[in-house]
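**Q** Sequence first, then the predicted structure:
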Amino acid sequence: MDGEAVKVRHYEDFTPGTIFALGPYPVEREAVLAFAEAFDPQPFHLDEEVAARSLLGGLSASGWHSAAMMMRMMCDSFLLNSTSQGSPGISELKWIRPVRPGYILVGEAEVLEARRSSTRPDLGICRMRNTLREQSTGETLLTCDYAVMLKAAGAESAG
């Protein structure tokens, strides 16, 4: 960045229709296996032969690993340089297609709706939708609808 100031995004910067690019993010085989071993040790996430005979048709990341990779992409794209105060929750998460080792994930986070909090006037709540795709094919792999809370411009710093 060579001394260039990074603009911190506030609630007011998240207007409906705003789109943040996500990725690219490489899906590494070792990471798929390590995550599955630690958090989702179902055989079709750990064993290529079992996975080939499963509904998934081959080794794939746990859906929760896919969501974690999406979270990292969100942080890299817009959350870490924003006044984000967390999320009150996810309203919908769809695992549409398996996320496989070797894929490169790309996508976007779109602001669908923005409103001020009724109980905290210094906060805004934005409803957003993420779509993740495999870079080379454009095939949609995952969608997620959620909300994020952000401090408004002029509110005390996001501590």
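**A** It's in.
**Q** going forward, measure contacts between C-alpha atoms and count neighbours the same way
**A** Noted.
**Q** what residue is smack in the middle of the chain?
**A** Met70 (2.9 Å; Cα atoms, centre = their mean).
**Q** where's that one, which helix or strand?
**A** Using DSSP states H and E, the element containing Met70 is helix 63-74.
**Q** Apart from its chain neighbours, what residue comes closest to the residue nearest to the centre of the chain?
**A** Leu132 (7.6 Å; Cα to Cα, 6 or more residues apart in numbering).
**Q** what's the next secondary structure element after the helix or strand hosting that neighbour?
**A** Using DSSP H and E, Leu132 sits within strand 123-134. Sequence-wise, the next helix or strand downstream of strand 123-134 (DSSP H and E) is strand 140-151.
**Q** so where do the helices sit in this protein?
**A** 29-39, 43-46, 48-53, 63-74 (DSSP state H).
**Q** if I look at the spatially closest residue to Ala109 that is not a sequence neighbour, how far off is Arg72?
**A** In space, and not counting its chain neighbours, Ala109 is closest to Asn130: 4.3 Å by Cα to Cα, 6+ apart. Computed as Cα to Cα, to the nearest Å, the Asn130 to Arg72 distance reads 12 Å.
**Q** structure B:
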Amino acid sequence: MNSKSQWAFEDLVPGVCIELPAYEVTEAEILAFARQYDPQYFHTDPVAARQSLFGGLIASGWMTTGIFMRMQCDAFLLDSTCMGSPGVDEIRWLHPVRPGDVLRGESRVTEARPSRSRPDRGAVFSDVSIHNQRGEVVMTLRSRAIFARREAP
């Protein structure tokens, strides 16, 4: 955990691992998200989903990605100098997320590059892993975000 009031570029060096807090997934939010954004039957119809290859209702992978963002905000982003992200790479949904699952995760910094053109900031690259209460990894991704420095060199 960072002892400073804000996470800044200088804090996010390779090897830093930030634990992402628990998030319990509910059937109601799976249904609401899927009806709005991913209306495939195995996300929207608990009865029909029993006949799917998943054997029951599952969350959309896009919802799982959104949950990761919430977890990351709660863990550190809302108390950071983050200036946004140009995107993520290699999203993988490895196991279905089901109602009642409790997700946790970690974000491990793999690289931090100071900007050559803008010395007040730098890019931070992280490998993210989200798992359920059974220890199954349900999602991985590689993130990239821009963080301001506390003091420009």
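**A** Cool, the structure landed. If you're wondering where the values come from, they're calculated on a predicted model, not measured in any experiment.
**Q** After superposing, what score do the chains get?
**A** TM-score for the superposed pair, counting by TM-score structural alignment, normalised by the length of the second structure: 0.93. Supporting figures: 150 aligned residues with a Cα RMSD of 1.3 Å.
**Q** thinking the residue nearest to Ala109 of the first structure is in contact with Leu141, fair?
**A** No - using Cα atoms under 8 Å as the test, Asn130 of the first structure is too far from Leu141 to be in contact (10.7 Å).
**Q** And the strand holding Leu132 of the first structure against the second structure, how far off on average?
**A** Superposed on the second structure, strand 123-134 of the first structure shows a mean distance to its aligned partners of 0.7 Å (mean Cα distance after the TM-score superposition for the first structure).
**Q** what angle sits between that strand and strand 140-151?
**A** 160 degrees (axes from the mean of the first three to the mean of the last three Cα atoms, to 10 degrees).
**Q** can you name the residues of the second structure that strand 123-134 of the first structure overlays?
**A** Using TM-score structural alignment, strand 123-134 of the first structure corresponds to residues 121-132 of the second structure.
**Q** contacts for that stretch?
**A** With contacts defined as Cα atoms under 8 Å, 6 or more residues apart in numbering, stretch 121-132 of the second structure is touched by 9, 12, 68, 97, 101-115, 137-149, 152.
**Q** gap between it and the chain center?
**A** 8 Å (Cα atoms, centre = their mean, to the nearest Å).
**Q** And stretch 16-31 of the second structure, by the same measure?
**A** 9 Å.
**Q** swap in stretch 87-94 of the second structure?
**A** Per Cα atoms, centre = their mean, the centroid offset for stretch 87-94 of the second structure relative to its chain is 10 Å.
**Q** Ser80 of the second structure matches what in the first structure?
**A** Under TM-score structural alignment, Ser80 of the second structure pairs with Ser82 in the first structure.
**Q** for Glu24 of the second structure, that is, sorry about that
**A** Per TM-score structural alignment, Glu24 of the second structure is aligned with Pro26.
**Q** cool, Ile58 of the second structure as well?
**A** In the first structure, Ile58 of the second structure lands on Ser60 (TM-score structural alignment).
**Q** got it, and Arg142 of the second structure?
**A** In the first structure, Arg142 of the second structure lands on Asp145 (TM-score structural alignment).
**Q** ok, now how distant is the spatially closest residue to that match that is not a sequence neighbour from Cys144 of the first structure?
**A** Spatially, and ignoring its direct neighbours in sequence, Asp145 of the first structure is nearest to Arg129 (4.4 Å; Cα to Cα, 6+ apart). When distance is defined by Cα to Cα, Arg129 of the first structure is 6 Å away from Cys144 of the first structure.
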